[in-house]
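# Starting from these lines, generate the structure:
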Amino acid sequence: MTTALSHCQVNFSPDPKSKSFVCSLLIVLSVVCSVYFLGTEWLKRDPMRLSRGFGLSTRQQHVKSEKYEVLPVESQLNATRGSNHTRHQKCNDECRPIGTEALPEGIISEISNLEMHPLWGPLSEDKKSKPTLGLLAIAAGIGQKGLVSEIVKKFLQSNFTVMLFHYDNVVDSWHDLEWSDQVIHVAARNQTKWWFAKRFLHPDIIANYDYIFLWDEDLGVENFHPQRYLSIVKEEGLEISQPALNPSKSAVYHPITVRREHSRVHRRYYKFKGSGKCDGKSMSPPCVGWVELMAPVFSKMAWRCAWYMIQNDLIHAWGLDLQLGYCAQGDRTAKVGVVDEEYIVHLGLPTLGGFSSKSLHSNNLSELQSRTADMYEVDNRSAVRRRSHEEMLVFERRWKKAREEDRCWSDPFN
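Sure thing, here's the model as predicted:
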């Protein structure tokens, strides 16, 4: 202001009116400039004096009022763009699936299933009104077509979704069965059901199914009913289970799987002689908290845990059975069990690695089936079992190493 006034004093104009106008104009400009520079310094000291919505969203204004920091220009622009909904997103942003940050929340579909839909026309009312009870995923070779067909029909009648894992890569020969178009067919030569499960049964894909049956193909189901089985499992609170084996007709490898007459469910096995003693004080597998990998049944949450324990490169999964109890969602002595009322027959057929055509359980072999059987005349079972045992040792080493290295993990059963 001093500069402006002195300027008026030294620059006389012959016209008094002109002189008065110029001095007034300079005085006004000086006042405006002073207010601008003083205001800028004041705002730097307290940016929250800005009015709401001026470059900062409501949530950001609250945060910045505590930290007294100036947002970068890019952050201010981003905040302004989201100012209409940011105040409602604080919790939801943290819960969003990774990768969906660029999407509006309402369009996000987090789960899937294996249901098939028609290429045209509306979805049938029958499909809409009947949610599936669970998922049956079963290893299936063409040699066991008859056995697999009986299993699948029982599960489809109980409103299950069914997926077949064709480890011999033969799919077309199944299409003559009346139910073939109702199931999912996945084919890959010489792979195990655990290889298929790791790749096609991710927990997020099958999150709609409350129970997952991951079965071998060589099972007789004459005395098995899926709906009754699940009702028992739910009432007994079993998260991991299997149907008991008929001892007179089955190949039994583990005594705990044998059916007990006049029993509904059993959870432990007793052995008082020889090595591997099992009594009422035993708290670990295979005495208690254990099922065989031949016909396991998982709850949705138990499968979510078990899937992560399946090693991507160990396709036989030997050794996994001893650790499944960690996925029982609690006490494995209570939540893992064998169901006696609904039992099956385990034929114990040596299918993986080759088999003789004499072992095929289909009376009317087609020409393609016969050629397929001939392909497997060379028996590689010894090599398969050797690989299985090697994988078990690898899994045991990995489990031990993981236990030792994870400082944050504590064993709930020790």
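# can we go C-alpha only for contacts and neighbour counts from here?
Fine.
# roughly how far apart are Ser180 and His262?
37 Å (C-alpha to C-alpha, to the nearest Å).
# what do you get for Thr372?
Going from Thr372 to His262 by C-alpha to C-alpha gives 44 Å.
# These two: which is more packed in?
Between Thr372 and His262, counting by other C-alpha atoms under 10 Å, Thr372 is the more crowded of the two (18 against 8).
# What are the buried residues along the longest helix anywhere in the chain?
For the chain, the helix with the greatest residue count under DSSP state H is helix 16-45. Within helix 16-45, the residues that count as buried by 16 or more other C-alpha atoms under 10 Å are 23, 26-27, 30.
# Give the other helices and strands that that helix contacts.
helix 2-10 (3 or more C-alpha pairs under 8 Å, 6 or more residues apart in numbering; DSSP states H and E).
# Just want the angle from the helix it packs on to helix 16-45.
170 degrees (axes from the mean of the first three to the mean of the last three C-alpha atoms, to 10 degrees).
# And helix 2-10, what does it pack against?
helix 16-45.
# Off-centre distance for the helix it packs on?
68 Å (C-alpha atoms, centre = their mean, to the nearest Å).
# Next secondary structure after it?
Per DSSP states H and E, the first helix or strand lying C-terminal to helix 16-45 is helix 58-67.
# which residues in the protein form strands?
135-139, 161-166, 184-187, 211-215, 219-220, 240-245, 265-266, 297-299, 336-346 (DSSP state E).
# which of the ones you listed is buried the deepest?
Neighbour counts (mean count of other C-alpha atoms under 10 Å) averaged over each of those peak at strand 240-245, with a mean of 27.
# Touching that one from outside, list them.
229, 233, 252, 257-259, 291-292, 295-299, 302, 325, 328, 335-346 (C-alpha atoms under 8 Å, 6 or more residues apart in numbering).
# got the angle between it and strand 336-346?
40 degrees.
# tell me how far strand 240-245 is from the chain's mean position?
Per C-alpha atoms, centre = their mean, the displacement of strand 240-245 from the mean C-alpha position of its chain is 23 Å.
# Now show me the structure for the sequence below, then we'll compare the two:
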Amino acid sequence: MVSFHCASAMSAFSCSLFVVASLFCGAYFISSGFFTKGYSEVSSSSINIGNLVVKFRDCQDGEVINMLQSSKSATCKVRCRPPGSEALPQGIIVKTSNLEMRPLWSDTVKPGNLGPSANLLAIAVGIKQKEIVDRIIKKFPARDFVVMLFHYDGVVDEWRDLEWSDQAIHLSAVNQTKWWFAKRFLHPDIVAEYKYIFLWDEDLGVDFEKLCTSLYLSIIEDEGLEISQPALDPVKSDVHHQITARKRNSRLHRRIYKFKGSGRCDSHSTAPPCIGWVEMMAPVFSRAAWRCAWYMIQNDLIHAWGLDMQLGYCAQGDRMKNVGVVDAQYIVHLGLPTLGGRRNFT
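Okay, here's the model as predicted:
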């Protein structure tokens, strides 16, 4: 009979793995010392665990290693469950959700309709910009996008006459910015099914020849952009940072070398807003980038000034490669004073 004693320096998890291995394979132990999580194979019949050698009498080559890995995976399934779900059977745990609406009386809609290509467009809106917003949303086909409107002025019913309104999700909270809404309603587990999240302002011009969302998606996917934005028409737009201005005869750009006549940006620049940077009026996040960026949105954030300088942390790698401005699909930033209106404004 073999007895097992876990030294204080050894984790209970490591101990349990080798108890399981020994019971299944008739292992016996030689040498002495503490167990550790790391191990290395020394022959087809033994492995090293720190200073301890474990020999196996009955196991085939690699069988014990596979057994230990399987045990670790099974243990992780229990330990890595969402807090509060530990008492539930594994088969009924649903860790994520989405924004797909369901018919009240239909049993024909199957779960998971969204598929891997569905995306999300979320805009903070006020009734004064209804016509502009209508033109924006018509650029985002329903087959590829779920639309969510953040009504910062409390006006919702006046949008009902638009053809797409009943398919959109309407959230209302007076005098709140899109970052307030995004922090509270776009949790990464809620938008986990969406490949890209467009988090836009309402004062954006999107003429037909300037923006095609399907082409935009193909460009950022092909270029591996985790964080992006469409370029701004430099003539008609309110441009705050030169890197967002459209470059002619260009597909996209990731940096600039001149900053409105100053020496701020040059070939040696490695920091925003000279390289790897987008502005906060029309950012587009990949699923992974948004899961990171959501945590940076503080609960009292209003206009997100300064947050744009930190987005590089969420670029899923090199911000100088994974963040960019798409020139081939561009928009106009109208620069209208919009947020903060009240229901009874004129």
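# Superposing both, give me the TM-score.
Here the superposed chains carry a TM-score of 0.76, computed using TM-score structural alignment, normalised by the length of the second structure; 287 aligned residues with a C-alpha RMSD of 2.8 Å.
# Serialize the strands of the first structure to a markdown table and add fields for distance to Gly276 of the first structure.
Shown next, in a markdown table, are the strands of the first structure (distance: least, C-alpha to C-alpha, whole Å):
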| stretch | distance to Gly276 of the first structure |
| --- | --- |
| strand 135-139 | 32 |
| strand 161-166 | 36 |
| strand 184-187 | 40 |
| strand 211-215 | 27 |
| strand 219-220 | 28 |
| strand 240-245 | 21 |
| strand 265-266 | 19 |
| strand 297-299 | 26 |
| strand 336-346 | 19 |
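# looking at those strands, which is closest to Asp279 of the first structure?
strand 265-266 (13.7 Å; C-alpha to C-alpha).
# which secondary structure elements does that closest one contact?
strand 336-346.
# From the contact counts, what lies against the strand it packs on?
By 3+ C-alpha pairs under 8 Å, 6+ apart, strand 336-346 of the first structure packs against strand 219-220, helix 226-236, strand 240-245, strand 265-266.
# now with 6 Å?
strand 219-220, strand 240-245, strand 265-266 (3 or more C-alpha pairs under 6 Å, 6 or more residues apart in numbering; DSSP states H and E).
# Check how far that strand sits from its aligned residues in the second structure, on average.
For strand 336-346 of the first structure, the mean deviation from the second structure after alignment is 0.5 Å (mean C-alpha distance after the TM-score superposition for the first structure).
# what span of the second structure lines up against that strand?
Per TM-score structural alignment, the counterpart of strand 336-346 of the first structure in the second structure is residues 323-333.
# which residues sit against the matching stretch?
204-206, 210-211, 225, 227-233, 237-238, 246-247, 250-254, 276 (C-alpha atoms under 6 Å, 6 or more residues apart in numbering).
# Same check on stretch 200-207 of the second structure?
By C-alpha under 6 Å, 6+ apart, the residues outside stretch 200-207 of the second structure that reach it are 123-125, 133, 281-282, 331-334, 336.
# Dump the residues you listed to CSV, plus distance to Asn175 of the second structure.
Output for the contacts of stretch 200-207 of the second structure, formatted as CSV (distance: C-alpha to C-alpha, whole Å):
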residue, distance to Asn175 of the second structure
Ile123, 14
Ala124, 10
Val125, 11
Val133, 18
Met281, 17
Ala282, 20
Ile331, 26
Val332, 25
His333, 22
Leu334, 21
Leu336, 16
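# returning to what we had before: ok now the match of strand 336-346 of the first structure, how far from the chain's centre?
20 Å.
# now stretch 288-295 of the second structure
4 Å.
# do stretch 63-81 of the second structure as well
Per C-alpha atoms, centre = their mean, the centroid offset for stretch 63-81 of the second structure relative to its chain is 28 Å.
# just stretch 260-272 of the first structure next, same as before
Counting by C-alpha atoms, centre = their mean, stretch 260-272 of the first structure comes out at 32 Å from the chain centroid.
# Straight-line length of that stretch, end to end?
By C-alpha to C-alpha, one end of stretch 260-272 of the first structure lies 18 Å from the other end.
# which residues touch it?
For stretch 260-272 of the first structure, using C-alpha under 6 Å, 6+ apart, the contacting residues are 256, 277-279, 287-288, 337-341.
# Look up how far Phe29 of the second structure lies from Gln69 of the second structure.
Applying C-alpha to C-alpha to Gln69 of the second structure and Phe29 of the second structure gives a distance of 20 Å.
# Ok, His187 of the second structure next?
50 Å.
# and the helices and strands packed on strand 336-346 of the first structure as JSON lines, adding distance to Thr192 of the first structure?
Shown next, in JSON lines, are those (distance: least, C-alpha to C-alpha, whole Å):
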{"stretch": "strand 219-220", "distance to Thr192 of the first structure": "16"}
{"stretch": "strand 240-245", "distance to Thr192 of the first structure": "19"}
{"stretch": "strand 265-266", "distance to Thr192 of the first structure": "29"}
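# quick one, which of those strands is nearest to Arg381 of the first structure?
strand 219-220 (19.3 Å).
# Which part of the second structure matches that closest one?
Going by TM-score structural alignment: strand 219-220 of the first structure matches residues 204-205.
# If anything else comes up later, I'll come back, but that's it for now.
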